[in-house]
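A.B. asks: No sequence on hand, only this structure:
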């Protein structure tokens, strides 16, 4: 979230409330109450993106978009779905052991009126640290004590393997092994609260996984649907709205299978551009909703300004 936004007052905008100081926004999707909660802004070194591409070419692209910082500022948008007696989070953020600019999910959930004890389910898109470390606090106890945590079997088996294949990543083996150890420690502490799902089967009547491998082997998007309304949570298909939209094949060092991730990214962006599908992203600018547009041989992120059809009709 842009830091200046925290200083704005709560505003009522037609059919939905945009509550910036408390780090959340909510709206209705059919019978579902959807809340977007920020875990904060993460600062990522530019060299994490487009590994192997001449820095001059990368810097020229960034200059063309007036980006001069040494870091990318990436949002961490957490999707919350409420229906009946269920409160479902998609991903859990960075946790309290992270840099001060992230790890804000628990306090922002409270601002949104959601206690940590009331969360019934947490669905993980994949097992990277900025998605799972928020499950466990510094004392190695559960942040969400009553929540079942859902993870794809493919993802679990990869990170728990004695010999995971990191040879197709452009990250260092040391970094990959460190991430693996964090995942294994987290899974161990979760114990029986960790529930594994088959990517081909719906989790609930409103949430369906869509396997999109490459970033990690079990990386999943999720279709969120209610009645005749639907959007796709595209997880970490893209991390920024410039580098990876302009050049999907440039990728990141975080991709476990770099070439497969690039292929998946290109295919998904092309699919979204053709279908004009409404999508939600974990890392794109707050609040993460928008559309993918095809521009010649590249793509463009079109951020959604208003979140609800009801609001569009009211202006």
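C.D. replies: Here it is on my side, so go on. Here the structure is a predicted model, which is why all the values come from computation and not from measurement.

A.B. asks: contacts and neighbour counts: CA atoms only from here.
C.D. replies: OK.

A.B. asks: Buried ones in stretch 258-278, by neighbour count?
C.D. replies: Judged by neighbour count using 16 or more other CA atoms under 10 Å, the buried positions of stretch 258-278 are 258-262, 264-266, 268-270, 272-273, 278.

A.B. asks: Just put those residues in a markdown table and tack on distance to residue 148 and secondary structure.
C.D. replies: Converted to a markdown table, the buried residues of stretch 258-278 look like this (distance: CA to CA, whole Å; DSSP: H, G, I helix; E, B strand; the rest coil):
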| residue | distance to residue 148 | secondary structure |
| --- | --- | --- |
| 258 | 31 | helix |
| 259 | 33 | helix |
| 260 | 30 | helix |
| 261 | 28 | helix |
| 262 | 32 | helix |
| 264 | 29 | helix |
| 265 | 29 | helix |
| 266 | 33 | helix |
| 268 | 29 | helix |
| 269 | 31 | helix |
| 270 | 34 | helix |
| 272 | 31 | helix |
| 273 | 34 | helix |
| 278 | 28 | coil |
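
A.B. asks: A further structure is provided below for comparison with the first:
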């Protein structure tokens, strides 16, 4: 394990879920501004950020999750941004080593979708599999949508989430795993104690993974939310990364309502680290309450 961390904050937090241990690990963060909301009023977004004691230039957490238990090898949920995307991201390999999980020990990588900040970390700088013994699992619609047209040539001006960049990067990330790639197209058990839950909208096959059952469950929700202080109270605020903004808003509303009603926790790729959150209805919107604060407050 490295003697010093490249990440200026805690890199892992653990929760027991039944017989399993659910761990949040940080891949880092990325800095953006309110143009992340292409059609939502920026003055209102800025006001919501300030009301939550956040700056008007959101710093977006980038969380991955590890599930360990007696019935399976370590399961990684999303693989991070990988190399070459700046110094604030791509820290997953260090975070995994900090909890004693070697890349060769990972038995399954569950992908919420194929945007590059979730799949590019499947490979190293040389394009080789970073997780040499892992099966990769993703919704079939993701493979169909992003790998169709992977030869499309990106422009030098394209951002990392542009379709051409995503298609080329996703094809490269999955290439070493094509003989151990498993897809699904409906809610189903995917590993012991883990269920795949389609949450389509952000991308055509965007999915979550439910760990455990009942009120003790944690549902990893991928990119349901990017800026919690804005999209909690205003679930209708779509982001520039949404492939289908209307469907993404619908999925977010439906998920928030279910989490508030049933009391289960969600864990987002971009909820503020360490990312495990309860959802509470407030007026016409919601408040995302970090799970670690709940016990301390006695609520």
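C.D. replies: All right, it came through fine. Nothing here was measured: the structure is a model prediction, and the numbers come from that model.

A.B. asks: Which parts of the stretch 1-150 of the second structure are strands?
C.D. replies: Counting by DSSP state E, counting those that start in this stretch, the segments of the stretch 1-150 of the second structure that form strands are 12-17, 20-31, 59-69, 72-77, 108-110, 135-139.

A.B. asks: And the fourth one, what does it pack against?
C.D. replies: Going back to what we said before, that points to strand 72-77 of the second structure. In terms of contacts (3 or more CA pairs under 8 Å, 6 or more residues apart in numbering; DSSP states H and E), strand 72-77 of the second structure is packed against strand 59-69, strand 108-110.

A.B. asks: do that again at 10 Å, thanks
C.D. replies: Using 3 or more CA pairs under 10 Å, 6 or more residues apart in numbering; DSSP states H and E as the contact definition, the elements that strand 72-77 of the second structure packs against are strand 20-31, strand 59-69, strand 108-110, strand 135-139, strand 188-191.

A.B. asks: who are the neighbours in contact with residue 246 of the second structure?
C.D. replies: By CA atoms under 10 Å, 6 or more residues apart in numbering, the contact set of residue 246 of the second structure is 201-202, 236-238, 252.

A.B. asks: Quick check: the gap between the aligned partner of it in the first structure and residue 214 of the first structure.
C.D. replies: When the two structures are superposed using TM-score structural alignment, residue 246 of the second structure falls opposite residue 259 in the first structure. Separation of residue 259 of the first structure from residue 214 of the first structure (CA to CA, to the nearest Å): 7 Å.

A.B. asks: picking up where we left off before, adding mean neighbour count and distance to residue 100 of the second structure, write the helices and strands packed on strand 72-77 of the second structure out as a markdown table.
C.D. replies: Rendered in a markdown table, the data for those read as follows (neighbours: other CA atoms under 10 Å; distance: least, CA to CA, whole Å):
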| stretch | mean neighbour count | distance to residue 100 of the second structure |
| --- | --- | --- |
| strand 20-31 | 22 | 12 |
| strand 59-69 | 23 | 11 |
| strand 108-110 | 24 | 16 |
| strand 135-139 | 22 | 20 |
| strand 188-191 | 15 | 21 |
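
A.B. asks: And these: which comes nearest residue 288 of the second structure?
C.D. replies: Each of those was scored for nearness to residue 288 of the second structure using CA to CA, and the closest is strand 59-69 (14.5 Å).

A.B. asks: What residues in the first structure pair up with that closest one?
C.D. replies: Using TM-score structural alignment, the residues of the first structure aligned to strand 59-69 of the second structure are 73-83.

A.B. asks: and that stretch, how far from the second structure on average?
C.D. replies: Comparison of stretch 73-83 of the first structure with the second structure after fitting gives an average deviation of 1.2 Å (mean CA distance after the TM-score superposition for the first structure).

A.B. asks: Find out how far that stretch is from the centre of the chain, if you would.
C.D. replies: Chain-centre distance of stretch 73-83 of the first structure: 7 Å, with CA atoms, centre = their mean, to the nearest Å.

A.B. asks: Show me what residue 202 of the first structure aligns to in the second structure.
C.D. replies: Applying TM-score structural alignment, one finds that residue 202 of the first structure aligns to residue 189 in the second structure.

A.B. asks: Its match - nearest residue in space that isn't next to it in sequence?
C.D. replies: Nearest-residue entry for residue 189 of the second structure: residue 195, 4.2 Å, with adjacent residues in sequence omitted and distances by CA to CA, 6 or more residues apart in numbering.

A.B. asks: Repeat that for residue 89 of the second structure.
C.D. replies: If you skip the residues right next to it in sequence, residue 89 of the second structure has residue 28 as its closest partner in space, 4.5 Å away by CA to CA, 6+ apart.

A.B. asks: go on, residue 168 of the second structure?
C.D. replies: Residue nearest to residue 168 of the second structure in three dimensions, not counting chain neighbours: residue 150, with 5.0 Å by CA to CA, 6+ apart.
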